[in-house]
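Peer 1: Below are the sequence and a predicted model for it; my questions follow.
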Amino acid sequence: MVNGKVVSIPSFHCRINDVIEIKPKSTSQTVIKNNIENKRFGDIPTHLKFDESKLSGTVTNYCDRNELLLELDELLVIEYYSRK
């Protein structure tokens, strides 16, 4: 959920100060609680603020390119979509 509304679009663009959370009766809450207990996730990115008590995150800033864990050549993506 984003800002209290269900979002079903995987590529949804969040804005600064958007609150991202899980539906209250969702089975995903169990998965997230287990990940928090086992520390299976890495460091929380600097552009997000996570509230463990509410299991929600807030977008505080735009993502910095250096924080992405993907090796991505943006020019190849642009080239691919420009052919269509």
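Peer 2: Ah, there it is. The structure displayed is predicted, hence computed values, not measured ones.
Peer 1: C-alpha from now on. contacts and neighbour counts both.
Peer 2: OK.
Peer 1: quick one, what contacts T58?
Peer 2: Contact analysis of T58 by CA atoms under 8 Å, 6 or more residues apart in numbering lists 16-20, 48-50.
Peer 1: 6 Å instead?
Peer 2: T58 makes contact with 17-19, 48-49 under the criterion CA atoms under 6 Å, 6 or more residues apart in numbering.
Peer 1: Filter those down to the buried ones.
Peer 2: For the contacts of T58, a burial check counting by 16 or more other CA atoms under 10 Å picks out 18-19, 48-49.
Peer 1: Just send these back as JSON lines, with distance to L68 too.
Peer 2: As requested, those are exported to JSON lines (distance: CA to CA, whole Å):
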{"residue": "D18", "distance to L68": "20"}
{"residue": "V19", "distance to L68": "21"}
{"residue": "L48", "distance to L68": "13"}
{"residue": "K49", "distance to L68": "17"}
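Peer 1: Out of these, the closest to I36 would be?
Peer 2: K49 (14.5 Å; CA to CA).
Peer 1: The closest one contacts S56, doesn't it?
Peer 2: No - contact between K49 and S56 fails when scored by CA atoms under 6 Å: they sit 8.4 Å apart.
Peer 1: Presented hereafter is structure B, for comparison with structure A:
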Amino acid sequence: MARNLDAKCRQCRREGEKLFLKGEKCFTDKCSVERRAYAPGQHGQKSGQRLSGYGTQLREKQKIRRIYGVLERQFRKVFGDAERKKGQTGENLLKLLEARLDTVAYRMGFGVSRAEARQVVRHNGVLINGRRVDIPSYNVRPGDVIQLLESTRGQLRTKAALEAAESRGFPAWLEVDVKAGKGIFKSYPAREDLPPSINEGLVVELYSR
């Protein structure tokens, strides 16, 4: 299966902001974005580099792909689905990305990062409405109950991830029972509930060229 093998911290530095790809490290002063707030590579510290309109749109698309851990072909498919739905394409895109099972599992604290939550899903550690699902891109729907298997919930790293997520608080569109290791996907998130640093309009402009 294809996957992005670039170093996680390098990806964050390339986008110039925290993408929260390394779990708890991103919340400490060890975060590479705070220690080296410039792009990687020998020319990373050069200032005054200006991007064209296309370059700005491309960088935003790459940033969103990296945040959600989605490859180009998958991203285009989700964008196509967003175009076919009623409403604004950009907002639909973010809602569909947030409804992916790996992202929902991450938001619920089943892993300290999306990559770890994706691994939990792939290893048959998650139930949806009582049925095992091992497809990270599975589209969770409002009302679905997502639950960890008892054996997975008992693992030390899973417990630590749940506790860390609980301490930071859960999104408004999720209802999570940390002790039971399960939660409900109540609804798709509203745009105001998602990071304002994401400019989905640039992606729509890019694909409209």
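Peer 2: Noted; the coordinates are in hand. Keep in mind that what you see is a predicted model, and the values were worked out from it rather than measured.
Peer 1: rewinding a little: can you redo the contacts of T58 of the first structure as a markdown table with secondary structure and distance to S8 of the first structure?
Peer 2: Formatted as a markdown table, those follow (DSSP: H, G, I helix; E, B strand; the rest coil; distance: CA to CA, whole Å):
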| residue | secondary structure | distance to S8 of the first structure |
| --- | --- | --- |
| N17 | coil | 19 |
| D18 | coil | 16 |
| V19 | strand | 15 |
| L48 | strand | 21 |
| K49 | strand | 22 |
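Peer 1: check the fit of the helix or strand harbouring Y80 of the first structure onto the second structure and give the mean distance.
Peer 2: Under the criterion of DSSP states H and E, Y80 of the first structure resides in helix 74-82. On superposition with the second structure, the mean distance recorded for helix 74-82 of the first structure (mean CA distance after the TM-score superposition for the first structure) is 3.5 Å.
Peer 1: And stretch 191-205 of the second structure, end to end?
Peer 2: 18 Å (CA to CA, to the nearest Å).
Peer 1: chain center to the longest helix along the first structure, what's the gap?
Peer 2: When the first structure is parsed with DSSP state H, its longest helix is helix 28-38. Taking CA atoms, centre = their mean, to the nearest Å, one finds the center of helix 28-38 of the first structure at 15 Å from the center of the full chain.
Peer 1: Which positions in it come out as buried?
Peer 2: I32.
Peer 1: Quick one: list the elements packing against it.
Peer 2: Other helices and strands packing on helix 28-38 of the first structure, by 3 or more CA pairs under 6 Å, 6 or more residues apart in numbering; DSSP states H and E, are absent; none qualifies.
Peer 1: Number of residues surrounding E21 of the first structure?
Peer 2: 20 (other CA atoms under 10 Å).
Peer 1: hang on, isn't it packed against V59?
Peer 2: No - between E21 of the first structure and V59 there is no contact under CA under 6 Å: 11.3 Å.
Peer 1: Now check V59 of the first structure against the second structure: what is it aligned to?
Peer 2: In the second structure, the residue paired with V59 of the first structure according to TM-score structural alignment is F185.
Peer 1: What of R15 of the first structure?
Peer 2: Match for R15 of the first structure (TM-score structural alignment): R141.
Peer 1: so its match is in which element?
Peer 2: Going by DSSP H and E, R141 of the second structure is not in any helix or strand.
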